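**Q** this is a predicted model, with the sequence first.
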Amino acid sequence: MTLTGYVDNPEARQALHHRTLSVVMASQVFSGAGLAAGVTVGALLAEQMLGAGALSGLPAALYTGGSAVAALTVGRLSQRLGRRAGLSAGYAAGALGGAGVVAAAALDNVALLLISLLGYGAGTATNLQARYAGADLSGPSRRGRAVSSVLVTTSVGAVIGPNLVATTGRMAGHFGLPALAGPFALATIAYAVAGIMLFLLLRPDPLQVSRALRAHASPAAAATGAPRARPVSAGVTAGAATMILTQLVMVAVMTMTPVHMRAHGHDLAATGLVISLHIAAMYLPSLVTGILVDRIGRVPVALASGVTLLAAGIVSAIAPDGSVPLLALALILLGLGWNLGLVSGTAMITDAAPVERRAKIQGNVDLCIALAGAGGGIASGLVMTATSYAALAITGGLLALAVIPFVVVRTRRAGA
């Protein structure tokens, strides 16, 4: 069926929306496993290869820096060629990066490790950009739930990934590889499968159908050539600020938690459990979050994200070093705060961004989110080395509260 056929046939369009969600959700199971497995041991691998605890935040900085470049690239590709091309290319880059990390660990090659972590970050950016594909064909009243459906399936792989750290480590040992290379081998396979699925099955492209709908509703908006530049709306700015702040705080605290745990005698199994619970909290609440975003509004949920992240910082700071349950609770709150910010911020941006420029704007916003994560990753190791894990957690929690005044001011301007 042609794009025009979907414009003229609401039933076919609804069926396409459900099919698009199914394909994206299935691919997110694999990409979630790839993302989480590498995140769990990235800091440990860097500490092992670089021999410096202060640099253990470097992997998070590199793969979030790589995700920044990928976010921009995937957004631009999606703008020009559609979601299918952009997302498939992003996952291919992530798979290549993961393979490079495995090779670097096997060769004990620090330069290759650093370069490969940049590529690995492309998978992280693509995993996040996939949420926009789920929202392309949804109406405003169900947009939060569409985003949430994509995120919640990510949690399936994201929970499985960290819990396979020990298993993949043993398998890597059988092949003469360092144990910490195992999770990155899993990430390589997972990203490759996700990319292939989207390349083969995401047809017709949801963004291109959305543009056809817009053209049908307003022919003037679909004029050929580059769309006219317009100022970024207050709604886009508020959504971006929400996601940028929550990403910065989440990455900073999450990155240093495995290092903090190992310094106090916890093994990889305990670390994997805490991180898997954290990542589950990042994604599993999405179905409820999406309903809240659609029913009570974007702004209240965004404000709740700042309060939740502050609570996470407080629990992290007061948790005894040997208490896995309290550390797990802190990381669950950290993941939940991030989830509230991501779903509400994504809905704000999708509401406010014109469809003819939507993918480009979304890519630019995700670029800023990734840069914030990179900054959080770099700062986290330095702050913890200079002070303590508790100080890092409290600082992050207080910083997250900046979401509240910023979002209130910007959304009032948007309303005006």
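**A** Now that the structure is in, tell me what you want to look at.
**Q** going forward, measure contacts and count neighbours with C-alpha atoms only.
**A** Fine.
**Q** quick check: which element contains the most centrally placed residue in the chain?
**A** Taking C-alpha atoms, centre = their mean, the centroid of the chain lies closest to Leu128, which sits 4.1 Å from it. Secondary structure assignment for Leu128, by DSSP states H and E: helix 110-135.
**Q** now for the residue nearest to the centre of the chain: which residues touch it?
**A** By C-alpha atoms under 8 Å, 6 or more residues apart in numbering, Leu128 lies in contact with nothing.
**Q** show me what whatever helix or strand Gly98 lives in is packed up against.
**A** Assigned by DSSP H and E, Gly98 belongs to helix 83-107. Under the contact criterion of 3 or more C-alpha pairs under 8 Å, 6 or more residues apart in numbering; DSSP states H and E, helix 83-107 touches helix 58-81, helix 110-135, helix 182-201.
**Q** how many neighbours does the nearest residue in space to Ala181 that is not next to it in sequence have?
**A** Counting by C-alpha to C-alpha, 6 or more residues apart in numbering, Val102 is the residue found nearest to Ala181 once chain neighbours are left out, at 5.1 Å. Using other C-alpha atoms under 10 Å, Val102 has 26 other residues around it.
**Q** separation between Val102 and Val110?
**A** 12 Å (C-alpha to C-alpha, to the nearest Å).
**Q** the structure to be compared is supplied as follows:
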Amino acid sequence: MRPLRGRARRPYARHRRFPVAAFRSIGGAHARADVNPATGLELRNVSLLAICQALMMTASTLNITTSALVGLMLADNPALATLPFGLTWLATTVTTVPAALWMRRVGRRTGLMTGVMVGIFGGALCTLAIFERRFELFCAGSVLVGAFNAFGQQYRFAAADAAGEAFRARAISLVIAGGLIAAFAGPNLARLTRDAYPADVFAGSYAAMIAIYVVSLAVLIFIRMPRSNVAAARITLAGFARLAGRARFLVAASSAMLGYGVMNLLMTSTPLAMRACGLSFDQTASVIQWHVLAMFVPSLFTGHLIDRFGALRIMMAGALLQLACVLVNLQGQAEWNFIVALALLGFGWNFLFVGATTLLTASYQGAEKATAQGLNDFMVFGTVTLTALGSGALQHAFGWTAVNLFIAPFIATAFCLGLWLERRARQRADARPA
């Protein structure tokens, strides 16, 4: 064999390493920060995934802003105006497990690109439905948009796959931070494109959604996900049962489910409560914008906090912030009550969701990845669908005070789950021989 001339080139040698804090105990009480390297490849992948997350959330916010108005314009019965939006959430829930299964089969990048193409088709159907004045076609397009959203929820898990253990918490947090752009871009894009076709109001908005998805597809081309050497396990009911029996998975999935469900219930009830209090639409819009900012601004530093204190403590802090939201809501119904409460709600959601996602990645073996992520998202977005469908009826029947009292036990449950797992981890650590 002829000797190689010069220095041998190592794979990815061109990617410099950057110091980041390590996260030694994802789910335990003894998190510790050391200096560990993250490669340039990891940073590039996470940056591209954050862009994709921002684009997905921008399209989603645009859809939230316009869907009910388009439904009202197209439906023969005004009571059906919110049906397309409900179908979007339902499709997201139903597609979570198939999306995870497809990515297990074809890989992250191809799976994510498939989802984006579904979204492009959905946006095209919605645009055509507005031109043709066909409500049922708009419903069909909304289903496909919801299906894409299920694929898009995998961006944070793709970030976890793309990052080493030392960078994982920050990678997840930074990708979720992409939603910060959507807080401004989504509503403003809907406003700017609303009358792009004067005879067909909102057709321009859904045409803009298609453009967003096309840009996402282009960004995904440049992602280079690391190859896994672990054979994926088949997704089975037995696999679901095995995961549900693990303490870390149970706490992670349940906390994400409770935190997201509580947030969505209060967020969708707030405009109704503010209207009942005689507050204006502009005041309501201001409250919601502060809430969305509070949901995503913490992602700029949540990963650092998880590295420093551990995922469980950050999750418990999130539950306490959501309980503080309830207390502020119970103090009165002035505009400042809603602003402060919804900001606390957003902060609490971020700590719970990012912390729970980080904890989840430590709850399964590599072969169980698709099963664990699919089951987690099915639980989370199934709950979100139920709260989206039931929030209006609950607010109308019982009022704002009752809604807040109703959710308090669920928030307390999330806190207690985190406390239980932390104490369990501490007891096991103390029981180990020195």
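**A** Yep, that arrived. The model shown is predicted, which means the values in this text are computed figures rather than measured ones.
**Q** tell me the spacing between the residue nearest to Ala181 of structure 1 and Gly38 of structure 1.
**A** For Val102 of structure 1, the distance to Gly38 of structure 1 - C-alpha to C-alpha - is 11 Å.
**Q** same deal with Val236 of structure 1?
**A** Val236 of structure 1 sits 31 Å away from Gly38 of structure 1, going by C-alpha to C-alpha.
**Q** structure 2: matching residues for the helix or strand that the helix holding Leu128 of structure 1 is followed by?
**A** Under the assignment DSSP H and E, the closest C-terminal helix or strand after helix 110-135 of structure 1 is helix 143-163. Under TM-score structural alignment, helix 143-163 of structure 1 corresponds to residues 168-188 of structure 2.
**Q** and the helix holding Gly98 of structure 1, how far from structure 2 on average?
**A** For helix 83-107 of structure 1, the mean deviation from structure 2 after alignment is 2.8 Å (mean C-alpha distance after the TM-score superposition for structure 1).
**Q** what angle do the helix holding Leu128 of structure 1 and helix 83-107 make?
**A** Per axes from the mean of the first three to the mean of the last three C-alpha atoms, to 10 degrees, the angle that helix 110-135 of structure 1 makes with helix 83-107 is 160 degrees.
**Q** more neighbours: which of Val236 and Gly38 of structure 1?
**A** More crowded of Val236 of structure 1 and Gly38, by other C-alpha under 10 Å: Gly38, with 31 against 24.
**Q** how close does that one sit to Ser148 of structure 1?
**A** Applying C-alpha to C-alpha, the value for Gly38 of structure 1 to Ser148 of structure 1 is 23 Å.
**Q** try Ala212 of structure 1
**A** Using C-alpha to C-alpha, Ala212 of structure 1 is found at 25 Å from Ser148 of structure 1.
**Q** repeat for Gly100 of structure 1
**A** Applying C-alpha to C-alpha to Gly100 of structure 1 and Ser148 of structure 1 gives a distance of 32 Å.
**Q** who's more crowded, those two?
**A** Using other C-alpha under 10 Å, the more surrounded residue of Gly100 of structure 1 and Ser148 is Ser148, with 29 against 24.
**Q** ok, now which ones touch the more buried one?
**A** Counting by C-alpha under 8 Å, 6+ apart, Ser148 of structure 1 touches 131, 286-287, 289-290, 343.
**Q** now for those, which pair is the farthest apart?
**A** Spatial extent of these (C-alpha to C-alpha) is set by the pair Arg131 and Thr289 at 14.0 Å.
**Q** hang on, the earlier thing: any idea which of the contacts of Ser148 of structure 1 is closest to Pro140 of structure 1?
**A** Using C-alpha to C-alpha, Gly290 is the member of those that sits closest to Pro140 of structure 1, with 11.6 Å.
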